[in-house]
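Participant: Fold the stuff below for me.
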Amino acid sequence: MRKNWFWPIFLIASAVILITSQLGLFSYHLSLLTVFFTLILVACLGSSLRYLNMSGIVFSVAFLAIIYARPLGITRLVPWTILGAALLLSIGLSMLIRPRYYRYHRSHYHHHEHHRDTEENVGTINDDHVNLDISLGNSIRYIHSEHFKSATLNVSMAGAKVYFDDVNIQDNQATISVDVSLGSLELYLPKTWQVQESISNSMGHVSTEGTPLTAGPGVTINGSVSLGELRIIYI
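Facilitator: The predicted structure follows:
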């Protein structure tokens, strides 16, 4: 199995930066809080670069620019200007460049085992009530359920694709709750689902692809999208 060098090198470099910053070896003094947020954002940037997740890349750079506005000489740019530009840039780049995990598009059930062998961030969830939290990474999840009731999906500074095409709704009603912040979430839904959306959008982007059929179980999608992207795709 191929060794993952990113996190060991990142943690070692983080320790060096933390110590040297407190010893005053940098010309620009860094507080512990600044170092902490810098390490988090750099980790997010590295993970996003690996999978070409445009939202993660752009917003990581944007927040780093806000933190280091003074040494970069961009103090005239207020944070909302930087974040607004980052939002527009991330949406535009996401339309042009798809994340690398797109090539693992599912076509048949027997492909699942192959996915798990080739990508550690791909998995299957067998549950009627799904709870999924994804942060600082990219994931693909396949939901299997004979009596699907609900799903709670939290995506923060990450990218996620969730497939519901192997799900049965027995009571003709289910709920999907989403919370997307500084990331992207794609929901792949059966065309037979009659979806009602109740989503709070704060400087984010919500879109729908495909056309559902006129009859089928009712599904409510609620929650919020903040500085992120939600795509609902009928398959």
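
Participant: CA only for contacts and neighbour counts going forward, please
Facilitator: Noted.

Participant: how about the strands of the chain, start to end?
Facilitator: 122-126, 129-135, 138-145, 150-156, 159-167, 173-181, 184-189, 194-202, 205-209, 218-226, 229-234 (DSSP state E).

Participant: Take these and lay them out in a markdown table including mean neighbour count.
Facilitator: Shown next, in a markdown table, are the strands of the chain (neighbours: other Cα atoms under 10 Å):
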| stretch | mean neighbour count |
| --- | --- |
| strand 122-126 | 16 |
| strand 129-135 | 15 |
| strand 138-145 | 20 |
| strand 150-156 | 20 |
| strand 159-167 | 21 |
| strand 173-181 | 20 |
| strand 184-189 | 23 |
| strand 194-202 | 15 |
| strand 205-209 | 13 |
| strand 218-226 | 19 |
| strand 229-234 | 20 |
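
Participant: out of the ones you listed, nearest to Val16?
Facilitator: The closest of those to Val16 is strand 129-135. By Cα to Cα, the value is 24.6 Å.

Participant: Output the contacting helices and strands for that closest one.
Facilitator: strand 150-156 (3 or more Cα pairs under 8 Å, 6 or more residues apart in numbering; DSSP states H and E).

Participant: and Leu41, what does it touch?
Facilitator: 60-61, 63-64 (Cα atoms under 8 Å, 6 or more residues apart in numbering).

Participant: so what's Arg100 closest to, chain neighbours aside?
Facilitator: Closest residue to Arg100 apart from its sequence neighbours, by Cα to Cα, 6 or more residues apart in numbering: Tyr51 at 5.0 Å.

Participant: Next, the contact list for the one you found, please.
Facilitator: 99-101, 138.

Participant: Present the strands of the chain as TSV; the columns should include distance to Ser55.
Facilitator: Below are these laid out as TSV (distance: least, Cα to Cα, whole Å):
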stretch	distance to Ser55
strand 122-126	20
strand 129-135	13
strand 138-145	12
strand 150-156	11
strand 159-167	8
strand 173-181	10
strand 184-189	7
strand 194-202	15
strand 205-209	11
strand 218-226	12
strand 229-234	8
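
Participant: Any idea which of the ones you listed gets closest to Ile12?
Facilitator: So among the strands of the chain, strand 129-135 is nearest, using Cα to Cα, at 21.3 Å.

Participant: Now show me the structure for the sequence below, then we'll compare the two:
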Amino acid sequence: MKRKQFKKIFWGVLFLLGAAALLLGRLGYLEGVNFWSILFSIVLIGLFVDGVLNRSFGEILFSLAGLVILNDEILHLEAITPWPVLGAALLGTIGLNIIFPKHSKYKNHPAPPYPSKAGHFSQNTQEFVSGEEIRCSASFGHSVKYITGRDISRIILESSFGNLEVYFKDAALKNNRSNVLVECSFGNMELFVPADWNVTINVRRSFGSVEESGVGNLSGGNTLFLEGSVSFGHLVIHHI
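Facilitator: Presented below is the predicted three-dimensional model:
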């Protein structure tokens, strides 16, 4: 079974369990059990498995932290919730990413296939996007976007409970600059930027991490101005 198919089935089963818990709770079979705690626990378990499959330390540790916070009374771990366990998840994410850095797929592997003449991809999660203003998003899944075209002035990137990879392939910025709004919550985002571009990072972090791999061109040229927020997520900028 392919990973993508497995993830779809896994998430489908989790939400079916959530539906069953809702009905059983209304019928009184789950008396004394908070339905919302069950629902959020199911989602967090799904994120944990997704993090293991994608080797995302942030997703793994923060989903575990969320499970501990939701079930601290049952686990008798009230002394370390919520801030100590969240702080430990953040520091653990940073430490593991330093020890086991992700290597650029762009360098070590051939680029994913281009679309055929009919406009179809070999994988449904890949897409080429262009225009003066561009929006890319991923939610509960893995998505790969290739930004191309000319006169790009504004880019919006959103990842919520998902993994988003963005490649600036054959892209030309308007007046050699572009504003990039990043909104990453409970997800992961990786930007693959040409080595001769500069990236200015002004991103708010709420129990999230921002990492830059490699060094861009500080002397000028094309510049991306990153702003926005990373909450319980992970953002990596690769200079390739």
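
Participant: thinking again about what came up before, the contacts of Tyr51 of the first structure, buried ones only, as a PyMOL selection?
Facilitator: Burial among the contacts of Tyr51 of the first structure is assessed by 16 or more other Cα atoms under 10 Å; the matching PyMOL selection reads:
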select buried, resi 99+101+138
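
Participant: between the contacts of Tyr51 of the first structure, which is closest to Leu23 of the first structure?
Facilitator: Using Cα to Cα, those come closest to Leu23 of the first structure at Asn138, 35.7 Å.

Participant: how close does that closest one get to Ile9 of the first structure?
Facilitator: Remark: distance between Asn138 of the first structure and Ile9 of the first structure (Cα to Cα, to the nearest Å) = 20 Å.

Participant: Need the counterpart of Ser90 of the first structure in the second structure.
Facilitator: Under the alignment (TM-score structural alignment), Ser90 of the first structure pairs with Thr93 of the second structure.

Participant: what residues are up against its match?
Facilitator: 57-58, 61, 209 are the contacts of Thr93 of the second structure under Cα under 8 Å, 6+ apart.

Participant: Could you do Ile140 of the first structure as well?
Facilitator: Counting by Cα under 8 Å, 6+ apart, Ile140 of the first structure touches 121-123, 160-163.

Participant: again with Ile40 of the first structure
Facilitator: Counted by Cα under 8 Å, 6+ apart, Ile40 of the first structure has zero contacts.

Participant: let's see it at 10 Å
Facilitator: 14, 60, 136 (Cα atoms under 10 Å, 6 or more residues apart in numbering).

Participant: Kindly provide the distance from the closest residue in space to Leu93 of the first structure that isn't next to it in sequence to Ile221 of the first structure.
Facilitator: Distance criterion Cα to Cα, 6+ apart; nearest residue to Leu93 of the first structure, sequence neighbours excluded, is Met54 at 6.2 Å. To Ile221 of the first structure, Met54 of the first structure is 24 Å away according to Cα to Cα.

Participant: if we can go back for a sec, the equivalent of the residue nearest to Leu93 of the first structure over in the second structure: neighbour count?
Facilitator: Counting by TM-score structural alignment, Met54 of the first structure lines up with Phe57 in the second structure. Residues lying near Phe57 of the second structure (other Cα atoms under 10 Å) number 23.

Participant: cool, Asn108 of the second structure as well?
Facilitator: Other residues within reach of Asn108 of the second structure, judged by other Cα under 10 Å, total 8.

Participant: who's in contact with the closest residue to Thr81 of the second structure other than its chain neighbours?
Facilitator: In this structure, Thr81 of the second structure finds its nearest non-sequential neighbour in Ile69, 5.7 Å apart by Cα to Cα, 6+ apart. Shown in contact with Ile69 of the second structure (Cα under 10 Å, 6+ apart): 41, 63, 75, 77-78, 80-83, 85-86.

Participant: likewise Asn198 of the second structure?
Facilitator: Contacts of Asn198 of the second structure were listed using Cα under 10 Å, 6+ apart, and they are 177, 215-225, 239.

Participant: ok, 7 Å please
Facilitator: Asn198 of the second structure sits next to 216-218, 220, 222-224 when contact means Cα atoms under 7 Å, 6 or more residues apart in numbering.

Participant: do the same with Ser122 of the second structure
Facilitator: Contacts of Ser122 of the second structure were listed using Cα under 7 Å, 6+ apart, and they are Pro113.

Participant: how near is Ala13 of the first structure to Gly137 of the first structure?
Facilitator: According to Cα to Cα, Ala13 of the first structure stands 20 Å off from Gly137 of the first structure.

Participant: how much does the biggest helix by length in the first structure deviate in direction from strand 138-145?
Facilitator: Using DSSP state H to define each element, the first structure has its longest helix at helix 32-51. Here the directions of helix 32-51 of the first structure and strand 138-145 differ by 70 degrees (axes from the mean of the first three to the mean of the last three Cα atoms, to 10 degrees).

Participant: how close does helix 32-51 of the first structure sit to the second structure?
Facilitator: Compared with the second structure after the fit, helix 32-51 of the first structure shows a mean deviation of 2.6 Å (mean Cα distance after the TM-score superposition for the first structure).

Participant: By neighbour count, which of the contacts of Leu41 of the first structure wins?
Facilitator: Ser60 (23 neighbours).
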